[in-house]
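A.B. asks: Predicted model follows, preceded by the sequence.
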Amino acid sequence: MINSSIQCIRLTQFSLTMALHNPLNILEISRVAPFPNSPESASDFSFPLTFYDTFWLNFPPVERLFFYQLTDSTLLHFNSVIIPKLKHSLSLALLHYLPLAGKLTWPPHATKPIVSYSSDDAVTVLVAESHADFNRLSNDDIIESPELRHLIPQLLTSDDKASSMALQITLFPNQGFCIGITTHHAIVDGSTAITFMKSWANLCTKLDKQDASLLPELTPPLIGW
């Protein structure tokens, strides 16, 4: 059973057109936090961006899509089995990648922007359903970006802070599902983002086992990357 590290706000289902010809049915918006009550749980921390990292401050976020074919993925199975497993393993993975659950801020007293994490931070996860053509969107053909826009989550931003990462999990009934990940370019490089996804997938396969530890090659360096 998913514990309090996942705060769920279930919405009345409604249709939202994110891009032409791609209606998206929003099922749920959740906040998934690093798994609590663990010896590895960290307290609040912050660290400044390096000089090289500040170069990416004004660049747009990095957006990636991962498609998983699953022809027996009904809405019931998706909501009752797949989503709980993905959320729980995400919570476990974030325990090793705490900056991804944090945010980027620039306090008045700081000379450079800082990445910070506090115990109330979490990753926003949007869960949705799409009736677009899964095979067309996931194949190797060149596709116009507006056709994929409805699968990509938006980072939460304000005048004084920006989230590190946002996730969207979209079901294509009886076809498969897609995980969209958006990361702030100043916080997460390509290598870290890919290693995080591999770590998430690795932990997801271990949920039914007693040992849910992360493989050494997938364990990131100390906080601060």
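C.D. replies: Alright, I've got the coordinates.
A.B. asks: only C-alpha atoms for contact and neighbour calcs from this point on.
C.D. replies: Noted.
A.B. asks: and Cys204, how many neighbours does it have?
C.D. replies: 20 (other C-alpha atoms under 10 Å).
A.B. asks: I'd assumed Ser89 was in contact with it.
C.D. replies: Yes - at 4.9 Å, Cys204 and Ser89 qualify as touching, with contact defined as C-alpha atoms under 8 Å.
A.B. asks: Longest helix of the protein, counting residues only.
C.D. replies: helix 190-204 (DSSP state H).
A.B. asks: Going along the chain, name the helices of this protein.
C.D. replies: 51-54, 75-77, 83-94, 98-101, 134-138, 190-204.
A.B. asks: Tabulate these (a markdown table), appending distance to Thr111.
C.D. replies: Formatted as a markdown table, those follow (distance: least, C-alpha to C-alpha, whole Å):
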| stretch | distance to Thr111 |
| --- | --- |
| helix 51-54 | 11 |
| helix 75-77 | 49 |
| helix 83-94 | 28 |
| helix 98-101 | 20 |
| helix 134-138 | 44 |
| helix 190-204 | 25 |
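A.B. asks: Could you identify which of those helices is most buried?
C.D. replies: Comparing these by mean neighbour count (mean count of other C-alpha atoms under 10 Å), helix 98-101 ranks first with a mean of 26.
A.B. asks: in the protein, which residue is closest to the centre?
C.D. replies: Leu167 (3.2 Å; C-alpha atoms, centre = their mean).
A.B. asks: Distance of that residue relative to Trp106?
C.D. replies: To Trp106, Leu167 is 24 Å away according to C-alpha to C-alpha, to the nearest Å.
A.B. asks: got it, and Ser38?
C.D. replies: Ser38 is 30 Å from Trp106, by C-alpha to C-alpha.
A.B. asks: who's more crowded, the two?
C.D. replies: Neighbour count, other C-alpha under 10 Å: between Ser38 and Trp106, Trp106 has more, with 17 against 9.
A.B. asks: Below is structure B, check it against A:
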Amino acid sequence: MPVKPAGGHVGERHPQDQDAQDRHPLLVHAHIGIWGRCHLPSSSREACGLGTVDDSALSLTYLDLIWLHAGSVELVFFYPLAVSVSHFIDSVVPTLKSSLSTALRHFYPLAGKIRSSAASSDGYEIHYVDGDSVPFTVAEYSGDFDDLSSDHSRLFNDMLPLLPELPESSIDNNDIQILALQATLFPECGVVVGISVHHSACDGSISTRFLSVWASACAGAGVMVPPSV
């Protein structure tokens, strides 16, 4: 899948330790370095025989609207993986990106944005235009992987650098981004996948199905979209 660069490219390291400290002033135990950011298109034209999906809109229900101003749900997944930086960049990242693009073909509205409804003066909808994309960040973290992934209390601020931030947006400007993703390497220890998804656009069931499809594609098992409920 084509990748449109945004603010650098994978393989060229751009440390932003001070930026992380500025955004998270209590972060003193570890440092984050951002290698690059890109946008992965969903390419809905190729999705499941959909043909040409140039423009689509899904209306938000009353229960969705409850979460309209609640912001994002944030998740982190820890994967023990003793790989070097070069292996991560050359092998793991390309697999994550290609499988993510594959998964997004089946869940292309997640690449869209929340806006005021074009058909109703007081409604809202998820609007998708073919070619919309999801921001994907690649980073390195110097924290303790085993400590952060263990089942005990830990400093919340040490987790924050592992989570992608949804782009600044406003419902008044009709441009609320729905999904952002980040893959963070702990060299020779593991990889963390961080997810931020807007709650009004995606509930637990849908996000679980999306992650299952992404994981399946990443493992090379093919893509099976679970049936809708």
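C.D. replies: Ah, there it is. Values in this document were obtained by computation on a predicted structure and should not be read as measured data.
A.B. asks: As a check, name the ranges of all strands in structure 2.
C.D. replies: 4-5, 14-15, 32-41, 55-59, 72-80, 113-116, 124-129, 133-141, 176-177, 179-186, 190-198 (DSSP state E).
A.B. asks: Please state the offset of the second one from the chain centre?
C.D. replies: This points to strand 14-15 of structure 2. Its chain's average C-alpha position is 20 Å from that of strand 14-15 of structure 2, according to C-alpha atoms, centre = their mean, to the nearest Å.
A.B. asks: other SSEs contacting that strand?
C.D. replies: With contacts taken as 3 or more C-alpha pairs under 8 Å, 6 or more residues apart in numbering; DSSP states H and E, strand 14-15 of structure 2 sits against strand 32-41.
A.B. asks: which residues in structure 1 does the strand it packs on align to?
C.D. replies: Mapping strand 32-41 of structure 2 onto structure 1 (TM-score structural alignment) gives residues 24-33.
A.B. asks: Stretch 185-197 of structure 2 too?
C.D. replies: Under TM-score structural alignment, the match for stretch 185-197 of structure 2 is residues 171-183.
A.B. asks: Please list the residues outside that stretch that contact it.
C.D. replies: 61-75, 78, 127-132, 134-135, 151-155, 164-170, 193 (C-alpha atoms under 8 Å, 6 or more residues apart in numbering).
A.B. asks: on that earlier part again, now the strands of structure 2 as TSV including distance to Asp151 of structure 2?
C.D. replies: Formatted as TSV, those follow (distance: least, C-alpha to C-alpha, whole Å):
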stretch	distance to Asp151 of structure 2
strand 4-5	37
strand 14-15	30
strand 32-41	22
strand 55-59	39
strand 72-80	12
strand 113-116	35
strand 124-129	37
strand 133-141	20
strand 176-177	32
strand 179-186	18
strand 190-198	16
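A.B. asks: among those strands, which is nearest Asn157 of structure 2?
C.D. replies: Ranking the strands of structure 2 by proximity to Asn157 of structure 2 (C-alpha to C-alpha) places strand 32-41 first, at 12.1 Å.
A.B. asks: what's the average distance of the closest one to structure 1?
C.D. replies: Overlaying structure 1 shows strand 32-41 of structure 2 at a mean distance of 0.5 Å from the equivalent residues (mean C-alpha distance after the TM-score superposition for structure 1).
A.B. asks: Contacts only, for the counterpart of Leu110 of structure 2 in structure 1.
C.D. replies: Using TM-score structural alignment, the partner of Leu110 of structure 2 in structure 1 is Leu100. By C-alpha under 8 Å, 6+ apart, Leu100 of structure 1 lies in contact with Leu94, Val123, Ser164, Met165, Val188.
A.B. asks: do Arg154 of structure 2 as well
C.D. replies: By C-alpha under 8 Å, 6+ apart, Arg154 of structure 2 lies in contact with Asp147, Leu148.
A.B. asks: Give the aligned equivalent of it in structure 1.
C.D. replies: Under the alignment by TM-score structural alignment, Arg154 of structure 2 pairs with Ile143 in structure 1.
A.B. asks: Next one: its match relative to Arg136 of structure 1, how far apart?
C.D. replies: Taken as C-alpha to C-alpha, the span from Ile143 of structure 1 to Arg136 of structure 1 is 9 Å.
A.B. asks: Could you do Ser164 of structure 1 as well?
C.D. replies: For Ser164 of structure 1, the distance to Arg136 of structure 1 - C-alpha to C-alpha - is 30 Å.
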